[in-house]
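Enquirer: How does the following fold in three dimensions:
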Amino acid sequence: MMVKKRTVFCGYAQPFPGWHRLGRRFMVRQRKWRRFYVSETDSFLEEVTEEVRRDKMIKTMRRNAPFLIGAVVLLIGGIGVNEYLKASARAEAEATGDAMMAALTAEDAADRAAGLQALVAEGGDAEVLARMQLAAVQAREGDREAAIDTLRAVQGGSGVDTRYADIAAMKIAMLLQGQDTVAERRALLENLSLAGHPLQDLALEQMAALALEQGDTEAALADLTRIVESPTASSSGRSRATQLIIALGGELPEQETGADLLPTDG
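Expert: Okay, the predicted model is just below:
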């Protein structure tokens, strides 16, 4: 008697042939359904999470809205104030420049002095320049004492830029020339003749002239030699110093040549 062999699928005896194919189809469909269910669950969780995040963001914005609006208002207001201050400063500078030009171009010296004195009285950034120009007008008109007093106000003024103070000191020393103020002139010029000072060469020329006034030829030659040896001396200043050294009977430094004896423009 023949025994019918049963089909085995996944370790279990199958009731009839072809059953394993039905089992595979069922398992495939079950996996597909599981993937679909998991996908739908993930999508739902993502939507819920996004809604929660959006609600939190809205609550945060509502809570911080006054601060954000205040920051924007302050920013816009700061920009407006800054632009207003710039425009005011520009207008003030233009007005001061116009007043300075009007004073300098006046035909009468008294009008020039009056315009510059008005700018000095106003103060501000143009005060120093107005004093320098006023001193020049006073010196041209022969009022040397008034010019010196005006320059002293620049030289000893608080908060005055060092460059303007040094220029004022140089002008004072030049205006004091010919007066019985040798010690003061020498003190002013010695500070300006230090090595590396922008006015070193001009100060050395004035010191040489002061030494010649006192009859000290050796000191004058020493100052003139410093000009000739100075790497910052202009060609015209070096030429003048060279000619004075020769006129005083001094000896030129070894590096000097005949080309330096020729006068140059400037």
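Enquirer: CA only for contacts and neighbour counts going forward, please
Expert: Fine.
Enquirer: and the gap between the residue positioned nearest the centre of the chain and Gly237?
Expert: By C-alpha atoms, centre = their mean, the chain has its centre lying nearest to Asp161, at 15.7 Å. For Asp161, the distance to Gly237 (C-alpha to C-alpha, to the nearest Å) stands at 26 Å.
Enquirer: one more, for comparison:
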Amino acid sequence: MAEESDSIFREVDEDVRRDQMLALWRRHGVSFVSATVVVLLAAIGWQIWTDMRESSLNDLSDRYAAAQDAAAGETPEAAASLYAQLAKDLDGGYGLLAGLRQGATLLEDGDAAAAAAAYDRVVAKAGDSRVKAFAGYLAASAKVKAGDADGAIAQLQGLALPSEPLYYSATELLAAIYTAQGDIEEARSRFDALVEDPAAPAALVARARDMLALFDAESPGADADNSVGETESGSAAQ
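Expert: Got it, this is the predicted structure:
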């Protein structure tokens, strides 16, 4: 009975530690999300400008603005349908923006799986590598919310490469997913890579160090090391 009770408490303790790790990541995650939004806007802005310069369809902006106004007065489900249709009708940057807005609206409405599918369509349609990477990152995030961690991991593994535009953010999100799954070894390897990269953003490195410190504090050897230290201190005092 005592062994069974100890096992139950260990499982609960592991869940609590995992929740603490995720809470830490969520608390500091806004900063890198805002940074990737800037990347996205710059990339799509350039693509829209190129489309408008090279295309005779100068009503794209008006059509997109009209759809936005119409969507503002609709339910999230109806707004998502409007954006879905716009994404099909428009090529170039405005079509990509419509697809992203569709995904965001679906996510706001609580349909994470449909949001992920919308973002994946943007990935397939985008020509700019930065837009493709950001849409893929959003798709992976939505898949996590939808409970498809394996799908998110598969997508992020292609984004968490040094050659990819969102390498650092994708690596951090991948590490967070592994943390949630309890795969600390995989999570640690990703956080270590971020800490050891001299070009990694300082705020991201700080978060990675915090997570690694939590791993170290909660590792099986940590208590043993502390016990040895306390024993040695006690012996010295005697």
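Enquirer: TM value for the aligned chains?
Expert: The TM-score (TM-score structural alignment, normalised by the length of the second structure) is 0.59; 165 aligned residues with a C-alpha RMSD of 2.9 Å.
Enquirer: Grab the nearest non-local neighbour of the corresponding residue of the second structure for Arg140 of the first structure.
Expert: Correspondence of Arg140 of the first structure to the second structure, assessed by TM-score structural alignment: Glu108. Using C-alpha to C-alpha, 6 or more residues apart in numbering and skipping the chain neighbours, the partner closest in space to Glu108 of the second structure is Pro76 (7.6 Å).
Enquirer: just Thr150 of the first structure next, same as before
Expert: Spatially, and ignoring its direct neighbours in sequence, Thr150 of the first structure is nearest to Ala135 (5.8 Å; C-alpha to C-alpha, 6+ apart).
Enquirer: Distance of the one you found relative to Arg144 of the first structure?
Expert: Counting by C-alpha to C-alpha, the gap from Ala135 of the first structure to Arg144 of the first structure is 9 Å.
Enquirer: Show me which of these two is the more surrounded one.
Expert: Using other C-alpha atoms under 10 Å, the more surrounded residue of Ala135 of the first structure and Arg144 is Ala135, with 27 against 18.
Enquirer: can you tell me which residues contact the more buried one?
Expert: Counting by C-alpha atoms under 8 Å, 6 or more residues apart in numbering, Ala135 of the first structure touches Ala146, Ala147, Ile148, Thr150, Leu151.
Enquirer: change it to 10 Å
Expert: Ala135 of the first structure is in contact with 113, 116, 129, 141, 143-152, 168, 171-172, counting by C-alpha atoms under 10 Å, 6 or more residues apart in numbering.
Enquirer: Run through the strands of the first structure in chain order.
Expert: Using DSSP state E, the strands of the first structure run over residues 8-9, 12-13.
Enquirer: what stretch of the second structure lies opposite the first one in the alignment?
Expert: Aligned using TM-score structural alignment, strand 8-9 of the first structure spans no residues in the second structure.
Enquirer: Show the secondary-structure elements that that strand is packed against.
Expert: Counting contacts by 3 or more C-alpha pairs under 10 Å, 6 or more residues apart in numbering; DSSP states H and E, strand 8-9 of the first structure is packed against helix 19-104.
Enquirer: Tell me which residue of the second structure matches up with Ile76 of the first structure.
Expert: Match for Ile76 of the first structure (TM-score structural alignment): no aligned residue.
Enquirer: ok, Ile76 of the first structure to Ile69 of the first structure distance?
Expert: For Ile76 of the first structure relative to Ile69 of the first structure (C-alpha to C-alpha), the value is 11 Å.
Enquirer: Would you mind pulling the contact partners of stretch 47-60 of the second structure?
Expert: Stretch 47-60 of the second structure is contacted from outside by 41-42, 44-46, 61, 65-66, 90-97, 126-128, 131, using C-alpha under 10 Å, 6+ apart.
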